[in-house]
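Chemist: Just a sequence and a predicted model for now, questions to come.
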Amino acid sequence: MPKSIYTARHKKLCELLKQQRRAAGLTQTIVAERLGKPRSYVAKYEGGDRRLDILELLDVADAIGFDPCKLIRALRLE
């Protein structure tokens, strides 16, 4: 089994996070400021270079303003 960071599902997670941010009309910089992190933090998880744990995912969802449960359900459908 490949590490989860290199799976198709992880790639889809990254794309869904990027879509949510864009749909909210936010830049990576704005999301990073809301999280109290550098912009590179957002760029790395969106680009698939960094994994988010569940608590970080909840923080990102709050910063962007989406329901993390819906995002998780979208990942389970495949």
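Modeler: Everything's here; your move. Numbering: from 1, shown residues only.
Chemist: use CA for all of it now, contacts and neighbours both
Modeler: Noted.
Chemist: Find the centremost residue of this protein, please.
Modeler: Among the residues of the chain, L17 comes closest to the average C-alpha position under C-alpha atoms, centre = their mean, at 3.7 Å.
Chemist: With adjacent residues omitted, what lies nearest to A32?
Modeler: For A32, the nearest residue in space outside its immediate sequence neighbours is R39; the separation is 5.1 Å by C-alpha to C-alpha, 6 or more residues apart in numbering.
Chemist: here comes the other one, which I'd like you to weigh against the first:
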Amino acid sequence: MTRALVELRVQRGLSQKNLAACLGKPPSYVAKVELCERRLDIIEFCIWLNALNFDPAEFIQNHLPKLPRKIPESSGREKGAHGA
């Protein structure tokens, strides 16, 4: 789904820096999300899509069938960071 967020940003003609300004965040915030180094919670996700002038409900409806049925396993790096 992250790839779809990147594609939408590009379609809207926004750079990471432009989107970050709309979100009131540094460009590194957008970069980390787009590189899958940081996840968005549901509120951040909705704000992100609103900044791109796209309806969050429509985005979810369009991409829900593409989601995996189970939550993917965390990477080893994340497990070590949380002591698991």
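Modeler: Perfect, I can see it now. Nothing here was measured: the structure is a model prediction, and the numbers come from that model.
Chemist: A20 of the second structure matches what in the first structure?
Modeler: Using TM-score structural alignment, the partner of A20 of the second structure in the first structure is A32.
Chemist: Please compute how far the helix or strand harbouring that match lies from its chain's middle.
Modeler: When secondary structure is defined using DSSP states H and E, the element that contains A32 of the first structure is helix 28-35. For helix 28-35 of the first structure, the gap between its own C-alpha mean and the chain's C-alpha mean amounts to 12 Å (C-alpha atoms, centre = their mean, to the nearest Å).
Chemist: Give me the contacts around it.
Modeler: For helix 28-35 of the first structure, the external contacting residues (C-alpha atoms under 8 Å, 6 or more residues apart in numbering) are R21, P38, R39, Y41, V42, A43, D59, V60, A63, I64.
Chemist: mean deviation of that helix from the second structure?
Modeler: On superposition with the second structure, the average gap between helix 28-35 of the first structure and its aligned counterparts reaches 0.5 Å (mean C-alpha distance after the TM-score superposition for the first structure).
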